[in-house]
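Chemist: can't give you the sequence, but here's the structure:
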């Protein structure tokens, strides 16, 4: 596929995290997420094929007898090829929503969701990661997770998929999951999609005003919605789902997520309507939007295969987890020196073990016992104190404690006069990426070789802490 194609899945459900899947299903009353996600995937396939295969006149002739879906499905046959992750029992799709070129920080991800499908057990899980979570970004260091796509895009602006590739690496490290595919959508694509469908109809539950809605000049403008059924254009629909500071109880993440759910339901109704599927002009308009605003690494046959796998998922087989700093959440609020709001794992800045466990068990506790990606990648680290400050090695180890690393030994170095913290690579099990992440975390030097005075250690890396690394 030449042009990988971004629907702002719009922070999909930034709600209170419930670790138990049973409790989660009771807590989330919106049970049409699965068909909506799958409809979005089907829509991608439909408009891609429309764009690539059939002109407007040809499409109009073709629609006379056979259904659009059957025509396109025939064109996109998979030949019984499995999707990535299908044989292992779990397909993970990374959904990214960005502002786009017309917005400040347009490549920062406003939405990060992992959609996981169990093809055998017919289950769907949605795992939402807040954009303010601080994580190690490969080659960059510790940053908010929403910056990964932006860094990747900036480093390789001419390479399609460079941003999602770095976001994928980052999210895989944090969650322990292997990401099989991605879909990315921007705000403009969302608004154009709504407009191309002729608008959507939404029942606004309560009237509200948001006096702090961001305008196009990096300031604020008030937006207001009356209660009752409203016909929304693309721009109004975007305001409805993005509003964060509404009155009348509409200033919470819960209320925002509920509004997003309404919009997705309305989009589902519009995209699946015969008036859309049998209208060549609408299909071609949607295909133009897909080509410009949606990016994915999925091929057409993969989109239809995924739809076939997930189309019969039952409502009670859907589980949603949103990481949060609620009472039962897995995150804690923090700030940096400038007072910027941040989120970190509640167990410690680099301890993502609870997050990984939640991601692993998204489809049920028996789904995946160990991550496919990291089951043989638990790195063994020895930390030695190269100074006269007592306890420095033990204190330093706390910076590295996570399910990525196993601290196998903490001791004193033979010499105690190290001014700089230094790392020695002792095996081929540790990748250059992992070496760089540790180096950035500890502000350490990486030694070009292992000196003879270092004894054989049963470890992948040795870290000798210097006086430059006080804790």
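Modeler: Everything's here; your move. Quick caveat: nothing in here was measured; it's all calculated off a predicted structure. Numbering: from 1, shown residues only.

Chemist: for the rest of this, base every contact and every neighbour count on C-alpha atoms.
Modeler: Noted.

Chemist: name all residues that make contact with residue 185.
Modeler: Counting by Cα atoms under 8 Å, 6 or more residues apart in numbering, residue 185 touches 6-9, 96-98, 293-295.

Chemist: Three-state assignment for it, please.
Modeler: Taking DSSP: H, G, I helix; E, B strand; the rest coil as the rule, one finds residue 185 in the strand state.

Chemist: any idea what sits nearest it, other than its immediate chain neighbours?
Modeler: residue 6 (2.0 Å; Cα to Cα, 6 or more residues apart in numbering).

Chemist: same check, this time on residue 152
Modeler: residue 163 (4.0 Å).

Chemist: host element of that neighbour?
Modeler: Residue 163 belongs to helix 162-175 when elements are defined using DSSP states H and E.

Chemist: for that helix, name the packing helices and strands.
Modeler: Helix 162-175 sits against strand 134-137, helix 148-155, helix 353-360, with contacts defined as 3 or more Cα pairs under 8 Å, 6 or more residues apart in numbering; DSSP states H and E.

Chemist: now the second one: buried residues?
Modeler: Across helix 148-155, burial judged by 16 or more other Cα atoms under 10 Å covers 148-153.

Chemist: pasting the second one now:
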């Protein structure tokens, strides 16, 4: 069996073309042919990216069949642990860019990405994390300058051959350029890409018998987009309900009655609900679902992961089976966690330090992320912009900082107050800010202001503060 191709980190089109040609002696056709996976394989990667869903199903089916040909080799001891059975390329943490496509082929926009989600998988520790990027985020694109992030896929789709060489399919070009853009924006490698369009999303849920969603509050969208580029009225009542594929897609896509940030939260809710339902209904053992999924998803799902390699397929199945839905970290770029520098119409400009802090939470995982103390800087002086400058400085030094704000009162003394028991972060902050022990409080004093929303430690900047 041939070894797996090396994992890619998508950065620039020129670097990728050069690397591909060097590896293949100047030709790109063979690598592209190897990367064209069967529908079974495409189904497998898609669900790994969204929480390990169909990979588990495929893995159970494939492993049960292949196990009939196996026997133990007494010359070698059995190594415990799921990671020991993974191929070498999957033992280290890796990132998958999940792209949800609006492939209605608009004459104005062409095929475009409706959803961008970076999925970080940590095999050794058995967890995964999702970071959603709103489609209206303004980012720097390679060789293009400042653009809206959801246009990256369209540009790569329309310019596939000029960017990546003759023979590159539009879908491959779109996925690659979107990956390069996301990698540069997050300063994080994108190792693999998984693409699914609206029809594929619906077919997954319909084949699995629907998905159970707890709708927190009623949703009324008077202008939900239809496949023929029209609009319709959409109403989703509150409460626990089983949605078919079409209903789940509407729930995940609507944003006119709420915000795009609420939309990304609903998308993550659907993905976690799929995994929960599949496990609770024991669908992982129902191999009879596989042929129908393969038929319905052909043409709707694409991936760059080399899943035609049987070791990779079986390794992913083992990895997916150990993923606990409760251990899937869900993050997004939203105003509660990342400061918006500016808005122009629907265009959103994010604070780079806040984006970096969200990436740090993603890489820290469910346990490490919860241990990251949230810092709130409050300006208790008359000096305009002081809290913002201090917040930026702390973010640049790796602290998790909320949006700066004014204090409810003026203060002559600067105080650093721990509201939720983070002694190590408190010590680091005191050292970084050069505060004396009398300014540092391990618990709130009687006259301390109430802890702001989602804040663990408050820096109250007083008139004695030295920048």
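Modeler: Arrived safely, thanks for sending. Nothing here was measured: the structure is a model prediction, and the numbers come from that model.

Chemist: one step back: list the contacts for the equivalent of the residue nearest to residue 152 of the first structure over in the second structure?
Modeler: For residue 163 of the first structure, the aligned position in the second structure is residue 174, judged by TM-score structural alignment. Residues counted as contacts of residue 174 of the second structure (Cα under 8 Å, 6+ apart) are 152-158, 160.

Chemist: and what of residue 410 of the first structure?
Modeler: Going by Cα under 8 Å, 6+ apart, residue 410 of the first structure touches 382-385, 393-394.

Chemist: could you do residue 463 of the first structure as well?
Modeler: By Cα under 8 Å, 6+ apart, the residues touching residue 463 of the first structure are 381-384, 421-424.

Chemist: longest strand in the first structure, by residue count?
Modeler: Longest strand of the first structure, by residue count under DSSP state E: strand 109-118.

Chemist: what span of the second structure lines up against it?
Modeler: Strand 109-118 of the first structure maps onto residues 113-122 of the second structure, going by TM-score structural alignment.

Chemist: what sits against the corresponding residue of the second structure for residue 234 of the first structure?
Modeler: Here residue 234 of the first structure is matched to residue 245 in the second structure, going by TM-score structural alignment. For residue 245 of the second structure, the contact set (Cα under 8 Å, 6+ apart) comprises 201-206, 210.

Chemist: which residues does the match of strand 109-118 of the first structure contact?
Modeler: 49-50, 92-102, 127-135, 150-151, 153-154, 362-363.

Chemist: can you show me the strands along the stretch 1-150 of the first structure?
Modeler: 91-98, 109-118, 123-128, 134-137, 141-144 (DSSP state E, counting those that start in this stretch).

Chemist: packing partners of the fourth one?
Modeler: If you count contacts as 3+ Cα pairs under 8 Å, 6+ apart, strand 134-137 of the first structure packs onto strand 141-144, helix 162-175, strand 341-345.

Chemist: try 10 Å this time
Modeler: On a contact count with 3 or more Cα pairs under 10 Å, 6 or more residues apart in numbering; DSSP states H and E, strand 134-137 of the first structure meets strand 141-144, helix 148-155, helix 162-175, strand 341-345, helix 432-442.
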